[in-house]
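Novice: Sequence and computational prediction follow.
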Amino acid sequence: MKKNTILLALLFAFTTTFAQVKTQYFDENWIPVAKEDMVYYRPEPKAVNGKYLFKDYYKSGKPQFTGYSLSKTEEKFEGEVKYYGENGKISGTSVFKNGVLNGSVKTFFEDGRLRQDALYKNGEEQTATLYTYKGTEIEGVPSVYDLITIFEKEERVKQIIYDGNPKGMRQESFLNEGTAKYYGADGKLLGELVFDLYGNPNNGTMIEFEFNPMRVSATRFFIDGQEQENKQL
């Protein structure tokens, strides 16, 4: 009787150990490593409504990623996944279908402001909008204005220079068309300009701005590449 009791106890202990959650450990490049060398870790994914919930964590125990996969052993994600900074804020979101990017892909700065908003189809980027905010360093120099840059199929097609309100005073440059539009603080159109093939003013009205705060500093008029008048405001 005692022997059977010990055998049952050992069997129970073995089963419990075998059933414990299997955790994977990774370095900063998501290469599997020993526990003592980890930067991130991932407990065994849990089955939820026919999918598997993947949860990754920083070494500190704070969440780094959550998403549902169609496979328990592969990252075949389905639906929206979320990435987190170690400060606990969302650093990005992506939408997958059958393990392939299909839909919105967003990244955020640490303060929560939108950094990039892209659209993917069958794993290929269709459009992307990048946000640069005033004070952000560009090549080591703090920007004096806010900037939105729009890409289509990796081609930069539009830029918007503004100050706080992208619908207020701003300059919109259509890079694939070689044109620009300028707007006042009330959002009304102040002028339009067409550039030549070399990027020089050709026909229309150019508005020049100063910044901190953003304001109109001059209005210039061009006909066939020749400046007609320079009006200081």
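Specialist: Right, received. Where do you want to start?
Novice: contacts and neighbour counts: CA atoms only from here.
Specialist: Noted.
Novice: Checking the residue nearest to the spatial centre of the chain next. Helix, strand or coil?
Specialist: Taking C-alpha atoms, centre = their mean, the centroid of the chain lies closest to residue 107, which sits 2.4 Å from it. Three-state assignment for residue 107 (DSSP: H, G, I helix; E, B strand; the rest coil): strand.
Novice: quick one: it from residue 88, how far?
Specialist: 14 Å (C-alpha to C-alpha, to the nearest Å).
Novice: Check residue 75 too.
Specialist: Taking C-alpha to C-alpha, one finds residue 75 at 23 Å from residue 88.
Novice: Neighbour count for the two, which is higher?
Specialist: For residue 75 versus residue 88, the count of surrounding residues by other C-alpha atoms under 10 Å is larger for residue 75: 16 against 12.
Novice: Tell me who's in contact with the more buried one.
Specialist: 69, 99 (C-alpha atoms under 8 Å, 6 or more residues apart in numbering).
Novice: Let me know the helix or strand that it is in.
Specialist: Under DSSP states H and E, no helix or strand contains residue 75.
Novice: and if you look at the one 5 residues further on?
Specialist: When elements are assigned from DSSP H and E, residue 80 belongs to strand 79-84.
Novice: helices or strands up against that strand?
Specialist: Counting contacts by 3 or more C-alpha pairs under 8 Å, 6 or more residues apart in numbering; DSSP states H and E, strand 79-84 packs against strand 63-69, strand 90-97.
Novice: quick check: angle from the longest one to strand 63-69?
Specialist: This points to strand 90-97. 10 degrees (axes from the mean of the first three to the mean of the last three C-alpha atoms, to 10 degrees).
Novice: Next, the angle from strand 90-97 to strand 79-84.
Specialist: If you take the same axes, to 10 degrees, strand 90-97 sits at 160 degrees to strand 79-84.
Novice: this is the other structure I want to compare:
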Amino acid sequence: MKKLFALTLFAFLLNISVFSQEKIYFDENWEKTTQDKMEYYRQTEPKGKLILIKDYYKDGTLQMEGLASDATPQSEVYDGKVTWYTREGKTLSFSTYSKGKQVGPTQSFDAKGRLLEDVTYSKDGSFTGKTFTYKDIENFVYFNSATVYESPEVYKMIIYDDDIKGIRYETSTDKAGNSETKYYGDKGKSIGSYSSTSTNNGVIVEYYYNPMKVSKIEKYKNGSIVESTIFGENGKVLQEEKKNKKDGYKTTYDESGKKIGNLIYKLSSEGEYLTPYEGEDYQLSYNFLQFSTIEVYKNGSRILNKEFNETGKLFSEKTLKDDAVQEIKYYNDNGSLKSSIIYKDGLPYSGTLYETNLEEQYKDGVLIHSKVFSETGKIQSEKKFNAAKNTYESTIYNDKGSILYTYIQSLNEDSSFSAQIVQYINGKPANKSVIKNEIIQSGKIKFKTDYVTKEIERSGKWIILKVYDANGKLVQDSKISAESEQDDTNYSKQTSITEDILLSSNL
């Protein structure tokens, strides 16, 4: 009898030993795999009524350990404290569970061992505690933050530099979603606050980061900005603005503190609001590092507008009279004159005009040459005036610089697109078509939209429309009455051809 009991006990212990040595292998996504492809592996063993789970990195370093009532991969039901570790053996995080539900304290740490989360969960799913983020200049994070939770709905977030009691701002949110932000300057001195429940009055502050400094202070009264101060990174005032019910001013300084401009505000002729009246209005870029525009006013009229590029170089200088443009001068980065254009009756008349991705040349009020460029500077299209034929000859290019379309338009063309088009495929003329008021009159054309490619062909009184999906599969083959497409009341035209469609096509 004793011998039988001993054999039974030995078999039971052997089963436990074998069970504890069982390994499950996982790939990098924690999907089950074979030993030769594994990145992690798991060993389990019974601990009373629970199961102790231990996960390991490929090299045998412990990755996680914790108790569970069910150790099924991807469906574990944890019970108690579960801890995760880095490859170096440091604690990465731990959480506490009760029957698979997160209840109790949880903490997590970053690669440097700094606390990221220190939160306690309740049975109802709510939590209290703190979370943190830290400066990481390499990843473009320029400030620290700490969020203190009284509950998931009631919390305070603090954005700070190095000292959480120093320069900072902190936003408190209540259960109703209302918020109040308090702003602090050097050494934690209070500047003011702004509340979502009292948006008509208060203070809003903006900051530079790395290191944190005040960049702008705005004071609100009855919903309007009554005082604004902008500071340079050196702490000196760049611009100060004050307004009251009757008048106001804006004064601008250079980085050394020298006054360079002053603008006076006066009530509008209707007496409803303040408008620029006399002096120089300096507008700073979004980061306050350079000027974006300077506008000069005299007796309430704008007489000069200067625009600067993203590097702070003067780009254009616009002269105005009675708010109508008279002349625009354009400059190179070295300050030399690039071109100029004269206006008549508010329209370009003679010279070269530059706008975003656009260059236009005018002579005696007629556009004689224009170019459109992509964001990378490659030419997308150009249009030339043929004086002998009184027509425009246009060319559209693809991203590689190859010709897609050429077309001819009458100078006296109305607002609807009409043209004689030649389409090129692989650099050679392929299709010809005539378009009048956006409707094909003869020939065939093919173009690409955002989602499909259309092939449109005129056949007598009919328009043949073929539509191909992104994979080149024919998804529509229709025969449409040309008369119905030319009906101006038809707002669902399928075969309209516009200049914008050709410009956006990239076959």
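Specialist: Yep, that arrived. From a predicted model like this one, the values you see are computed outputs, not experimental measurements.
Novice: hey, where'd the strands end up in the stretch 101-250 of structure 2?
Specialist: With DSSP state E, counting those that start in this stretch, the ranges of strands along the stretch 101-250 of structure 2 come out as 101-109, 115-121, 127-133, 144-149, 155-160, 168-173, 179-184, 190-195, 198-208, 213-221, 224-231, 237-243, 247-253.
Novice: re earlier: structure 2: matching residues for the strand holding residue 80 of structure 1?
Specialist: Under the alignment (TM-score structural alignment), strand 79-84 of structure 1 falls on residues 80-85 in structure 2.
Novice: and stretch 369-386 of structure 2, which residues are buried?
Specialist: Neighbour counts using 16 or more other C-alpha atoms under 10 Å place 369-372, 379-385 of stretch 369-386 of structure 2 among the buried residues.
Novice: of those, closest to residue 410 of structure 2?
Specialist: residue 385 (9.7 Å; C-alpha to C-alpha).
Novice: aligned partner of the closest one in structure 1?
Specialist: Checking TM-score structural alignment: residue 385 of structure 2 goes with nothing.
Novice: do the same with residue 159 of structure 2
Specialist: Aligning on TM-score structural alignment places residue 159 of structure 2 opposite residue 161 in structure 1.
Novice: my guess is that match meets residue 168, correct?
Specialist: No - using C-alpha atoms under 8 Å as the test, residue 161 of structure 1 is too far from residue 168 to be in contact (10.3 Å).
Novice: Of these two, which one has the most company?
Specialist: A count of neighbours by other C-alpha under 10 Å puts residue 161 above the other of residue 161 of structure 1 and residue 168, at 22 against 15.
Novice: what's near enough to touch the closest residue to residue 194 of structure 1 other than its chain neighbours?
Specialist: Nearest non-adjacent residue to residue 194 of structure 1, counting by C-alpha to C-alpha, 6 or more residues apart in numbering: residue 179, 4.5 Å away. By C-alpha under 8 Å, 6+ apart, residue 179 of structure 1 lies in contact with 173, 192-195.
Novice: Toward the C-terminus, what is the element adjacent to the longest helix seen in structure 2?
Specialist: Assignment by DSSP state H gives helix 2-21 as the longest helix of structure 2. Using DSSP H and E, the next helix or strand after helix 2-21 of structure 2 towards the C-terminus is strand 23-26.
Novice: Mean distance between that following strand and structure 1 after superposition?
Specialist: Averaged over the aligned pairs, strand 23-26 of structure 2 sits 1.7 Å from structure 1 after superposition, using mean C-alpha distance after the TM-score superposition for structure 1.
Novice: sorry, back to before: any idea how far the residue nearest to the centre of structure 1 is from residue 63 of structure 1?
Specialist: Per C-alpha to C-alpha, residue 107 of structure 1 is found 16 Å from residue 63 of structure 1.
Novice: now swap in residue 101 of structure 1 and tell me
Specialist: 22 Å.
Novice: Residue 178 of structure 1 too?
Specialist: 46 Å.
Novice: Which of the two has more residues huddled nearby?
Specialist: More crowded of residue 178 of structure 1 and residue 63, by other C-alpha under 10 Å: residue 63, with 23 against 19.
Novice: who's in contact with the closest residue to that one other than its chain neighbours?
Specialist: Nearest residue to residue 63 of structure 1, sequence neighbours excluded (C-alpha to C-alpha, 6+ apart): residue 57, at 4.4 Å. Residue 57 of structure 1 makes contact with 40-42, 63-65 under the criterion C-alpha under 8 Å, 6+ apart.
Novice: SS state for residue 57 of structure 1?
Specialist: strand.
Novice: Residue 64 of structure 1 versus that one, what's the distance?
Specialist: With distances taken as C-alpha to C-alpha, residue 57 of structure 1 is found 5 Å from residue 64 of structure 1.
Novice: from what I can see residue 329 of structure 2 touches residue 351, true?
Specialist: No - proximity of residue 329 of structure 2 to residue 351 does not meet the contact threshold set by C-alpha under 8 Å, at 9.7 Å.
Novice: what do these two both touch?
Specialist: 339-341.
Novice: before we move on, back to that, export the strands of the stretch 101-250 of structure 2 to TSV and tack on distance to residue 404 of structure 2?
Specialist: Output for the strands of the stretch 101-250 of structure 2, formatted as TSV (distance: least, C-alpha to C-alpha, whole Å):
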stretch	distance to residue 404 of structure 2
strand 101-109	57
strand 115-121	56
strand 127-133	52
strand 144-149	53
strand 155-160	53
strand 168-173	55
strand 179-184	56
strand 190-195	56
strand 198-208	48
strand 213-221	50
strand 224-231	50
strand 237-243	51
strand 247-253	51
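Novice: Leaving out the residues flanking it, which one is nearest to the counterpart of residue 173 of structure 1 in structure 2?
Specialist: Counting by TM-score structural alignment, residue 173 of structure 1 corresponds to residue 171 in structure 2. What sits nearest to residue 171 of structure 2 in space, not counting adjacent residues and going by C-alpha to C-alpha, 6+ apart, is residue 181, at 4.2 Å.
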